[in-house]
Each structure stands twice: as C-alpha cells, then as structure tokens.
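**Q** The sequence and its predicted three-dimensional model are supplied below.
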Amino acid sequence: MLDFSRPQVLGILGVILAGLLFALPNFLPASLVAQFPSWVPGGQLNLGLDLRGGSHILLEADPADVRRQRLEILEETVRAELRQADGGPIRVTDLGTRDGAVTFTVREPADLDRAVELMRGLARPVGGLTGQRSFDVEVRDGTRVVLTPTAAGLAAETDSAMAQAVEVIRRRIDELGTREPTILRQGANRIVVQVPGLQDPEQLKALIGKTARLEFKLVDTEADPAAVAEGRAPPGSQILPSVEGPPVVVKRRPIVTGDQLVDAQPSFQDGLPVVSFRFDATGGRRFGRATQENVGKPFAIILDNQVISAPRINEPILGGSGIIQGNFTTESANDLAILLRSGKLPVELKVIEERTVGPDLGADSIRAGALASILAVVLVAAFMIATYGRFGVYSVIALVLNGLLILGIMSGLGATLTLPGIAGFVLTIGAAVDANVLINERIREELRKGRKVVTAIETGYREAFRAIMDANVTNVIAAVLLFWFGSGPVKGFAVVLTIGIVTSVFTAVTVTRLMVARWVRAARPAALAL
C-alpha cells in the first residue's frame, strides 16, 4: 500500500496540479483572467441567482392558445391534403374553423368516402396507445366532415409546445450572453426562468414573452373599406393591427414564415436601425417567386399578428434575403434579431409572477458561506492536528487540496454554485476527514497489537479503505437520486456533494498515503506517536 511507482506519483501530482490551475482563476480579477492565453484554463465559478442576484419570472401558457394554433395548422394541412389527394383533388366548400373544430363540405358525394379516409389517415396516434388519436373524424348532414381535436391530442400538443418553448427561451437567453440560466417546467403549462446577474426583469420579459411568429403575407388591396371599418374581412383574408397606422387587411395564407429563416442581424440603412434577414433555399425560392408575381403590390411583414411594415414590391426580391424596416431603436432592432434567430415560441406565454433578487442578499450569503467554510476548516484542522499529530497535518493538507479540487472541477465544468451548493461544500469538509479518522484509528489499533510501523500503516489503509468505499458509495447513490428527482437548488447541492465525495476519497486516501509513504521512506521511524 505504501509503494508508489514513478508514473503513479506523476499521475497524482498531475491531477492536483490540474485542479489547482482550474481553481486559480477564481482568486484573480476577471480582467486579468481575460488576458490568459487560450490554452490556460480561465473559467470562473458561476454564481446562482441566490448568490449573484438576478431576475426570476414564472410564465404560463394558455391551453386555449394551443388549441387555437392547432386548429389553424390543422386547417392548412387539410386544405393542402385535399388539393393533393390521390386520384385527383377533392373539391370542398366552407372549409374553416367553427366551434373548436375544422369543418368542410364535400361538393361531390362520390368523394365523401375518399375525403373521410384521407382525414383519418391524418389523425396520428397519441402516446402510442391503441385507439388514442390526435382528432376524431365524423360526418354530419350527409356531406359535412368535422375534425374535432381529442383531449389526448391537445394534451400531447401542449406538452410538445411547452418542451419546445423551454428550448426557444434557452436560446434567446443565451443570445444575451448571460451564463447559466435556470429554465424549468413547472406542472403542465408553466415555465420558471431564473437568470443570474440580470437586474432588468422588463428586458427579460420583453425578450422571452414574445412568440416571435414572423410571417410575410400579401396585402388584400381589393377589400371593401366600409366592411373593413366594421371589422369584416373578405373570405381568405384577415384584419391585423399595424404599428404604422390603421389596421391592414392581409391574405390568410402566408408567402413564407419565420420557420424558414436562417439568420437575422441588426444593421443600418440610411442611418436608421433595421433588421436584415435571410431565408433558407426553400423559403428564398418561395419569397422570390411571390415577389416576381406581385410586383407593384404591397406585402405585409407580420410579427406576432401585428403588421410591422407593409412596403410595396417595386421589383422581385431574389436571393432569399431582405430588410425589415420600422420605428426601431438600436436596442429594439437587436432584440428583434435575437427573437427571429432563436425561433418562434410555439405558444403565447404570460408572466404571472416576477421578482428581482438584489446582489446585496447574494453577497451576504457568500460572506456567510465563506465564513462557515473557513470556520469548518479551522476547527476540523485543529481537531485533527491535536488528535493525530503529523498524520493530522497530512489530513489538513488533504482537506485544503480537496476544497481546491472541488472548486477547480466545478469551474472546469462550468457549474453553478448556489446557496445549497455552499451547504454541500461545507458538508464535504466534515465528511472529507471522516476517511482519515477511520484510517488513523485503524493504524492505532494495529500499533496496539504490536505490529511494526510500516505494517500497521499498510494494514490501516487497506482495511479502512473498504469501509470508506462502502460509506461513500451509499452517499453517491443518495446524491444521484437527489439530482435525478430534484430540481434547481437541490440539484446544485447534489452536484457539489458528488464532486466532494469523489475528491475527498482521492485526497484523503491516495494523497495522504503518498505523503505518509514519502515520510516513512525518508525518516524510517521505529515508532509512531499516534
């Protein structure tokens, strides 16, 4: 147990050195760390919302909005499938959304069975359960087909929309350059967002609260102004508010949507902030073809069902790129570009709770945690040295290295330290010396039996190692379960605890054994004062 080969010694020292290098940036100013060469570790420990301060908001999706969007998508899908049906298009009338269902009337009775089978083919299974479909298909009044979304289908759509919303929100916050946001689903239709270091919740709400549903639609220039004034739009068109003035009547069917957008960047044109955009190949072709066929006509750029701009098509816009003009500031142009790049939210989210955590509270927590950690180290060190002498000194050195290794590993992983994480850190300090206590007490027992110094030390480390591993394996299992079933701060506690267990076994067993072996080899003591 006390024999170490040269590669083993170099490996142990290499691990310690790497941990110290990764921990070092946390003790230096950020300005100095920024000047490090790229090959030098420069990651600093991220502080959570409870330590650094920041913004916390709770978002809620309206299931009715999910249902409405599902019906709109279903209506467009039905329209396209009827046109492209095998055996020729199926002609229908009155295709639209009524009373929470999509309905249409088949013109030719001979096409009714074909239409019903086509619609049933569109009703996909939900959750892999036999008999559960996304919508029901039924025939009323002989020729009218009604598609009604099922409860299981709506639940699946809501779950999918919320999962997608979490990822969209994460991308938007990452665009701000803010590190380590906490974004968690709460229940079926809520999302918790915590952004450390961001003290402006209004900016956060403006950024993630918008659905960013971008559409390009043709303006219906043939709409009757009198009917529009009464709120009535022609069939196939809709009335949308405009930021530039009175409402605008646009065609319901979009030329192209933001789903086909591949990039959006803030820029300037004629000294004014604008947003330049670029479509993918398919979107570029559709946009180019539409502008070629409608030269001289206006088209609307629509964001979240509001017309941002309605320019006239003076010439075909080819190449799949263009510019969105509006009453933008530099900041609003940048925010819009972020929204468009990160993709649209699949559902509208409303803020139902918000709060800002000030950095002063976090600073108090850090001071209290640091004080607790220092006191823990000092008291444990005093106890170990007073009880075990030289071997207690080795334990204290291992304890300090353990703390630095935890810090280095967390910095290297980009982990976030929260207040429960500090509690986990303090807990590992006490637990770290437990292994040394077991080892030292076992060595004492062997010495009382009359064994020689080297034999007592080897036996003490070997026999105590079994108990140490059993205890720490059970602790790791508990920490893994906390991480698996917990959320937020509980996960932070579990991460720190797991890292601390691994590093404490390494330092308390391997590192102290190396120090003891070196001392025994050099001093060759005939007896131990232990």
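**A** In hand now; what should we look at?
**Q** all contacts plus neighbour counts: C-alpha atoms, from now on.
**A** OK.
**Q** which residue ranges form the strands in the stretch 1-150 of the chain?
**A** Assigned by DSSP state E, counting those that start in this stretch, the stretch 1-150 of the chain shows strands spanning 46-47, 54-61, 92-98, 101-106, 135-140, 144-149.
**Q** Alongside the first one, take a look at this:
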Amino acid sequence: MLQFPAWKKALIAILSLLGILYAAPNATGPWQFDGYPTWAPGKPMSLGLDLKGGAHILVEVETESVVWESMESTEESLRIGFREARIRTTNFTQNQQGLAITFGLRDAADLDAARQVISENAPTYELSLVGDKQFRLTLPESEVQAINQRTMSQSLEVVTRRVNALGLTEPTIQRQGQDRILIQVPGLSDTEQLKAILNAQAKLSFHLADFERMPSAVQSGRPPPGYILVPSQQKAADGSPAQMYLVTKQSYVSGENLDNAQATFQDGQPVVSFTFDASGGQRFGRVTQENVGGFLAIVLDDEVISAPQIRTAILGGSGVITGNFTLQGAQDLSLLLRAGALPAKMDPVEERTVGPGLGQDSIDAGSLAAIVGLVLVIVYMTASYGRFGVYANIALVLNLVLIIGILSALGATLTLPGIAGIVLTVGMAVDANVLIFERIREEAGLGRTVMNAVEAGYKRALTTIIDANLTTLIAAVLLFAFGAGPIRGFAITLAIGLVTSMFTAIMVTRFFVVHYVRVKRPSALPIAPRIVKAEEA
C-alpha cells in the first residue's frame, strides 16, 4: 500500500488538472477558444429553474383524440375500399366509447371480399358478427396502448424540437406519468410565447378546393360525399370565419412531408417558403400537374390559409404560403412547420413562473451552507488529525473541484437539490479519511511502526470504505432511476461526489501521507490531539 508507481502519480496529476480546467469557468466566466471542440473546457454549469428563475409548465396530452382520429381515418378507408370493391354496405357507424366500427352487408356473399378489404385497411381491428349480416370491428386494447405510446413519444419529440428551436438555455423536457409532459425553461420570462408555441397544432395539409359547388354546399351545410367544409383563417368583424371552403376530405400532401420551412419576403410581405422531401415533392408535383386550372387549399389547423389557383405544375417540390402574416407570425409558423405537428392537443395542468430573485436567494443560501460546512469540516479534521487532517482537507477541496468540473463537462444543470447533494458530499467526503486515520491510530496503538501502521490502516479500512460508499451509491442509482426532476439532480451530484471522494481519499490523501512517511520517516504519528509513540523497529 505504500508503493506509489509513476502511473498513479500521473493519473492524479492529469485528473486534478482536468478538474481544475473544467471547473474554472464557473469562477472566471465562460471562455472558449476558436476551433476547439464543444466538449473542451470553457463552459460553466447551467443553472436550473429553481436557481435562475423561469417558466414551469405541466401539460396533459389528449391521447384519446388520436385514437378517435385513427378510427375515423379507418372508417373512411373502409368506405372507399368497399366502394372500389363494389361491396354494398349499410349503417356505417362509429362508437368512440366502445372503440368500434359497425356496418352491415346487403349481400352475405360479399363477406369474403369484405374480409379482404378489412385486412388491407384495418389489419389491427378484430372482426365479429353481431347480427344478421351486421358486423363489428373493435380496436384491441393493445393497439390503443400502442397508439397512446406513439402519441406521447411523438409529442415529446415535437415539443423538444420546438422549445430548442427558440434558442433557450438548457430546457428540461420530460415525460411524467402516462399522458403528461413537464417543460421547464430557465431564464424565460415570456411564458405566453412558450404557451403559444406549445398549443399550436401546426397540422398542415393540402386539399383540392371546389369553388363551383361551394355556394350550394355552404348554403345547405351539407357537403357532397368526399368533401368537407373548412373555415378560412381570416375572420369577420364579429369573429366568425370570413368564408367557408369546400375542400376534398382527403389530403394529397401533409406537413409530415416537409423538409424545411423558412420565413422570407415576397413583394415586401412576410411569407413562409417550404420544401418537401422526395416523396412529398413527387406527390405535390403529381397533384398540381393533374389539376392545372383548379384550386389548391392550404389548410393549417383546420383552417384554410389560402386557396390559390394552380396555374402550372409545380415540380420542384417547393412553394410559398402567403397570408396576412407579420414577421413574427411568419417566423413562428416556419418554426412550427420545421418542428412538426403535434399529434394531439395539449392542455396546461400546472403553470408557474419562478422569479430570478428567489433563485438568487437559493444560490446564496446554498453557497452559505456549503461554505459553513466546508469550514467546519476543515477545522475539525485539522484539530483531530493534525498534518494528516491537512492532507484530508486538501483532498476535500480537490473533491469539490472535481465535482464541479465533472458537472460542467457533462453540461449538467445545477439545481437546488444538486447543491444539497454537494453539501452532503462535503461531509461524506471525509468519512473515508476518518476511517483510515482511526484505523492507523489503532494499529499504532498496538505497537506497530509508523510505516507499518499506515500500511495496515489503509489495507484494513479499504473494505469498510468500499462497502459504505457502495451502499450509498446504490441508493443514489435508485433515486435516479425512480425519481424525476429535482430528485434526479440530487442523485447525480451525490453519485458523482461518492466517486470523486473515493478517488481523493484512496488516491490523493494516500499520496500525501505516503510521501510524508517515506521522506520524513517520522518516529511518531503526527495525529492530534494525542501523539501515539511507535516502537522502535
């Protein structure tokens, strides 16, 4: 245990230097040299919502609406499939509560052909007979759960892209429970902009508009088969839609095929230019080529933005969305289109704003607790163990530097529970040294020489140190695995502190102690308050 090879000395020097370099920006301010990679030292830790202030929003995703939309889409596909197969049906109804679609067959001989249409358009549904030539298609619970899971995953991804596109600092976006998403944005004071970005659906689709049959359809309120009435985005003075459009129920291209969208200017007015991917570009080109002279309705969130006439085929896979946009409105719309459409509406469940003043109070209180704890530990260790206590204090300071350096290198966000974890680590970091020093003191009391007592103390205390830190590390891992938000921040700092304290106690402090013993060769242990005389060899 008293042998200290060169590679261990080099390891201590390298890790200590890296820790200082990564921790330094937290005291000096950020610095980054041009041409260096992003993981290079130079960035301080980011402060969490409870320290920096900002916006906290908990939203609930309406996953049920996605299930119902899936059923409506399936019903429409079945109608088209039966019509193309010349299968006559009756009483097509949809039971959203029972998650089922019921229909009847006029001719029982069409059953095999109907099964083929169902297998192509509703393969996940379960078919059952409920009466004379009456059938029920039921959506299994497993498929409902799969739809809900896909909805939450897509919503989380879209929200992350939207919030990150705002250029905000270290937002926290995570799923909570079955159907909720937590969004925390440190440093954000304008929560209304964030809510507007989150609440916008941004479901973009392109439909063919029929202006010839539109007046009669609007007057009767009954669109012909295969068409729907969609209000315009422009509003009248009383807030009602300025116009109703008759458009095809089927969309020919959707926002899912968008490759990019940017806010630009056309004739001095803000517009949104867009580009489709390869598949979307082909479909867009085909529909414009086959309907030259017709009208293409651009529908955003169930409202028609515009319905320009197709004067020529658009084969380049790009176009422009015009409207009464402000520059900010065009930028927000392009951001939403780039991020993608939300699969379901999100309802705010909890919303609050943390002021920067409260965060500063937390920083001051946490810093004071850390400083007071550090000073008391330093005083106690020096008074109890003399020179060895000084060595332990040096390792303790290095331990704090390493913790801050690791958090900075990982790009972690420091929260108030994280500060609590660091303060707890200050006390726990010296536990290993206390165990070692007390074991050395006992060994010396048994009559061993200083060198033998130091060697036996480190060797016999090592198992106890590993057991104690391992059990605490297991608790930290469980807190991280099953906790959320602040609990995870506490678990991370605690786990990092345990690892660094093991390194500083077993490696750094031992380096100082071994160096002192081998160079000075003392005849007595320099451990206060009592000096234990060692026997002569």
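**A** Okay, I see it. Computed from a predicted model, the values in this text were never measured in an experiment.
**Q** Make TSV from the strands of the stretch 1-150 of the first structure and add distance to residue 327 of the first structure and mean neighbour count to it.
**A** Shown next, in TSV, are the strands of the stretch 1-150 of the first structure (distance: least, Cα to Cα, whole Å; neighbours: other Cα atoms under 10 Å):
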stretch	distance to residue 327 of the first structure	mean neighbour count
strand 46-47	38	20
strand 54-61	28	21
strand 92-98	35	15
strand 101-106	38	22
strand 135-140	43	16
strand 144-149	40	21
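**Q** so which of those comes closest to residue 511 of the first structure?
**A** Closest of the strands of the stretch 1-150 of the first structure to residue 511 of the first structure is strand 46-47, at 28.1 Å (criterion: Cα to Cα).
**Q** Map residue 168 of the first structure onto the second structure.
**A** The alignment partner of residue 168 of the first structure in the second structure, by TM-score structural alignment, is residue 158.
**Q** Name the helix or strand for that match, please.
**A** helix 141-165 (DSSP states H and E).
**Q** Quick one: the residues in the first structure that stretch 263-271 of the second structure pairs up with.
**A** So stretch 263-271 of the second structure sits over residues 266-274 in the first structure, by TM-score structural alignment.
**Q** Any idea how far apart the tips of the matching stretch sit?
**A** One end of stretch 266-274 of the first structure sits 6 Å from the other (Cα to Cα, to the nearest Å).
**Q** follow-up on the earlier one: isn't the match of residue 168 of the first structure right next to residue 342, touching?
**A** Yes. Between residue 158 of the second structure and residue 342 there is a contact under Cα atoms under 8 Å: 6.4 Å.
**Q** And those two? Which one has more around it.
**A** residue 342 (23 against 20; other Cα atoms under 10 Å).
**Q** The closest residue in space to the more buried one that isn't next to it in sequence is in what secondary structure piece?
**A** Closest residue to residue 342 of the second structure in three dimensions, ignoring its sequence neighbours and counting by Cα to Cα, 6 or more residues apart in numbering: residue 201, at 5.3 Å. Per DSSP H and E: residue 201 of the second structure is located in neither a helix nor a strand.
**Q** Could you check which residue of the first structure pairs with residue 201 of the second structure?
**A** Mapped onto the first structure by TM-score structural alignment, residue 201 of the second structure lines up with residue 211.
**Q** what about that match, how many residues close to it?
**A** 21.
**Q** And the one 10 residues further on, by the same measure?
**A** Neighbour count for residue 221 of the first structure, taken as other Cα under 10 Å: 14.
**Q** thinking again about what came up before, so which bit of the first structure is the helix or strand following the helix holding residue 158 of the second structure matched to?
**A** Next along the chain after helix 141-165 of the second structure, taking DSSP H and E as the criterion, comes strand 172-176. Alignment note (TM-score structural alignment): strand 172-176 of the second structure is matched to residues 182-186 of the first structure.
**Q** cool, stretch 334-353 of the second structure as well?
**A** Stretch 334-353 of the second structure corresponds to residues 337-356 of the first structure when matched by TM-score structural alignment.
**Q** got the end-to-end distance for the matching stretch?
**A** Note: stretch 337-356 of the first structure ends 26 Å apart using Cα to Cα.
**Q** Residue 513 of the first structure maps to what in the second structure?
**A** By TM-score structural alignment, residue 513 of the first structure lines up with residue 510.
**Q** elements contacting the helix or strand hosting its match?
**A** According to DSSP H and E, residue 510 of the second structure maps onto helix 510-520. If contacts are counted by 3 or more Cα pairs under 8 Å, 6 or more residues apart in numbering; DSSP states H and E, helix 510-520 of the second structure sits against helix 356-409, helix 450-482.
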